[in-house]
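> fold the following for me, if possible:
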Amino acid sequence: MSKDYPVPAGYLERETEVKKSRFIARVVPVGSREEVKTWVEKAHREHPDARHVCWGYQIGRPGSAAEAAMNDDGEPSGTAGKPILNVIQHKDMGDVLVIVIRYFGGIKLGAGGLVRAYAGAAESVLSAVERVVQQPVVETVVTMSFADEQPVRHWCEVHGAVVESVDYAASVTAHLQVPENGVDDFVAFCEAQKLDYSLER
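Predicted coordinates:
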């Protein structure tokens, strides 16, 4: 399913240091709680000596996320997960997980210092990550003769539609993803060419 809101373009890591404590911040696009769990477990495996692995995430549209959660992983309540999530929520980005891995440097930061450090680490990685917006698409199926396949492929190239799969039998059946704003053009094209089509809205 495509997203018409910004999501992280991919994985990114940034490191900051505050009073000898190392804060390694990671951002990654996620679509489910299972994915979040997998990434958090990976961070624990890769940094077994870290004092804390804290995180926050939101899935769904920014401002009305379907799901959001956070974890302080042993830091004083509200000093790690909450500031991470707050930064995420101010970034107008959905489907995003930020993990901050802390190596303690021997100097206590205090509650206010921890909040600033975790928020700063989250900010550093979220400001650096590229974002992508996928436009909404409509799944369509077209049944046509072999002669019609090339014109349909050409229409898709011109209009930014994606040919997902093509099945060849007595006729040709193509599964397409058509940008939502191009559906009317697609319908007009199919009717002009006398093609059988269906839209899955």
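
> C-alpha from now on. contacts and neighbour counts both.
Will do.

> for the chain, which segments count as helices?
Using DSSP state H, the helices found in the chain span residues 33-46, 81-89, 110-128, 149-159, 183-193.

> among the ones you listed, which is nearest residue 10?
helix 110-128 (11.1 Å; C-alpha to C-alpha).

> also this sequence, please, to line up against the first:
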Amino acid sequence: MNDLPYLIPESSVEFQEEIKKSVFITQLAHTPSIEAAKAFIESVKKQHSSARHNCWGFVAGRPEDSMKWGFSDDGEPSGTAGKPILAQLSGSGVGEMSAVVTRYSGGIKLGTGGLVKAYGGGVQQALKQLQTIEKKITINLQLELDYAFLPIAQSLFAQYQAIEIDAKYSDHIVLMIEIEQRVVNDFTQNVINKSGAKAIVTPLSR
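Take a look at the predicted model:
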């Protein structure tokens, strides 16, 4: 399951709207880890230090990995800001993403339902503008092979969209390639079969 590709944000998005004299500014950003998410949240808090609330949520890993989710109401009534923000993020199918919704209060109370709608709605609108790219889960492999097998190996690289990173030539060839994790077993089996078990494939830790 975890070797499948998933979507991540390609670039940051900002969406702003005014609701009953309160200004809500939603910022989305690509944050590949919990540390990156927290750093982004802190940067927005500094940027909008005079705002009454900087509420946030993040999905810092794969979209479905709830161990890397987080949220905060930042002084708004419990459940009215952080949870609606996180609900939009976790429902989007996009991973490695954080949202901070800044509120400059206009003095008119929005009520619990109004706040949920404002915070969740801001993220929903920002998500409509979001451009995403696919993140592939890759691994590095080392291949030791004879010169005679090189053309076959290179045709397999093309077939499995593997990228050659490094090559050392002596009495035999040692190649390092980057390949999608989900096709490694299939690729390795093919190399062994086609080389008559002469080629050696070794996974390298990243």
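
> care to give me the TM-score?
TM-score for the superposed chains, counting by TM-score structural alignment, normalised by the length of structure 1: 0.81, backed by 200 aligned residues with a C-alpha RMSD of 2.9 Å.

> returning to that earlier point: same list, the helices of structure 1, but as TSV with mean neighbour count and distance to residue 138 of structure 1 please.
Below are the helices of structure 1 laid out as TSV (neighbours: other C-alpha atoms under 10 Å; distance: least, C-alpha to C-alpha, whole Å):
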stretch	mean neighbour count	distance to residue 138 of structure 1
helix 33-46	14	26
helix 81-89	23	29
helix 110-128	20	30
helix 149-159	14	13
helix 183-193	14	8
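
> distance to residue 52 of structure 1 for those helices - can I get that in JSON lines?
What follows is these, written out as JSON lines (distance: least, C-alpha to C-alpha, whole Å):
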{"stretch": "helix 33-46", "distance to residue 52 of structure 1": "9"}
{"stretch": "helix 81-89", "distance to residue 52 of structure 1": "11"}
{"stretch": "helix 110-128", "distance to residue 52 of structure 1": "11"}
{"stretch": "helix 149-159", "distance to residue 52 of structure 1": "49"}
{"stretch": "helix 183-193", "distance to residue 52 of structure 1": "49"}
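
> which one of those lies closest to residue 136 of structure 1?
Here helix 183-193 is closest among the helices of structure 1 (C-alpha to C-alpha), at 11.0 Å.

> for the spatially most central residue of structure 1, give me its contacts.
Residue closest to the mean C-alpha point of structure 1, counted by C-alpha atoms, centre = their mean, is residue 29 at 3.5 Å. Residues near residue 29 of structure 1 by C-alpha atoms under 8 Å, 6 or more residues apart in numbering: 7-11, 95-97.

> any idea how far it lies from residue 196 of structure 1?
38 Å (C-alpha to C-alpha, to the nearest Å).

> so who does the residue lying closest to residue 102 of structure 1 once chain neighbours are set aside touch?
Among residues not flanking residue 102 of structure 1 along the chain, residue 23 sits closest, at 4.7 Å (C-alpha to C-alpha, 6 or more residues apart in numbering). The contact partners of residue 23 of structure 1, by C-alpha under 8 Å, 6+ apart, come to 15-17, 100-103, 117-118, 121.

> now the residue mapped onto residue 125 of structure 1 from structure 2. Nearest residue, chain neighbours left out?
In structure 2, the residue matched to residue 125 of structure 1 (TM-score structural alignment) is residue 126. The shortest distance from residue 126 of structure 2 to any non-neighbouring residue, by C-alpha to C-alpha, 6+ apart, is to residue 15 (5.4 Å).

> can you report how many residues lie near the residue lying closest to the residue nearest to the centre of structure 1 once chain neighbours are set aside?
Leaving out its chain neighbours, the residue that sits closest to residue 29 of structure 1 by C-alpha to C-alpha, 6+ apart is residue 96, at 4.8 Å. When neighbours are defined as other C-alpha atoms under 10 Å, residue 96 of structure 1 has 27 of them.

> would you check how far apart residue 96 of structure 1 and residue 70 of structure 1 are?
From residue 96 of structure 1 to residue 70 of structure 1 the distance is 12 Å (C-alpha to C-alpha).

> what do the two both touch?
Counting by C-alpha under 8 Å, 6+ apart, the shared contacts of residue 96 of structure 1 and residue 70 are residue 57.

> and the gap between the residue of structure 1 positioned farthest from its centre and residue 121 of structure 1?
Most distant residue from the mean C-alpha position of structure 1: residue 170, 40.1 Å away (C-alpha atoms, centre = their mean). In this view, residue 170 of structure 1 and residue 121 of structure 1 are 59 Å apart by C-alpha to C-alpha.

> ok, residue 59 of structure 1 next?
Remark: distance between residue 59 of structure 1 and residue 121 of structure 1 (C-alpha to C-alpha) = 20 Å.

> go on, residue 10 of structure 1?
From residue 10 of structure 1 to residue 121 of structure 1 the distance is 17 Å (C-alpha to C-alpha).

> same thing with residue 178 of structure 1?
39 Å.

> go on, residue 171 of structure 1?
Look at residue 171 of structure 1 and residue 121 of structure 1: by C-alpha to C-alpha, they are 57 Å apart.

> and if you look at residue 66 of structure 1?
Taking C-alpha to C-alpha, one finds residue 66 of structure 1 at 25 Å from residue 121 of structure 1.

> got it, and residue 151 of structure 1?
Taking C-alpha to C-alpha, one finds residue 151 of structure 1 at 51 Å from residue 121 of structure 1.

> for the nearest residue to residue 71 of structure 2 once chain neighbours are set aside, which residues are in contact?
Nearest residue to residue 71 of structure 2, sequence neighbours excluded (C-alpha to C-alpha, 6+ apart): residue 57, at 4.0 Å. Counting by C-alpha under 8 Å, 6+ apart, residue 57 of structure 2 makes contact with 69-72, 82-83, 85-86, 89, 98-100.
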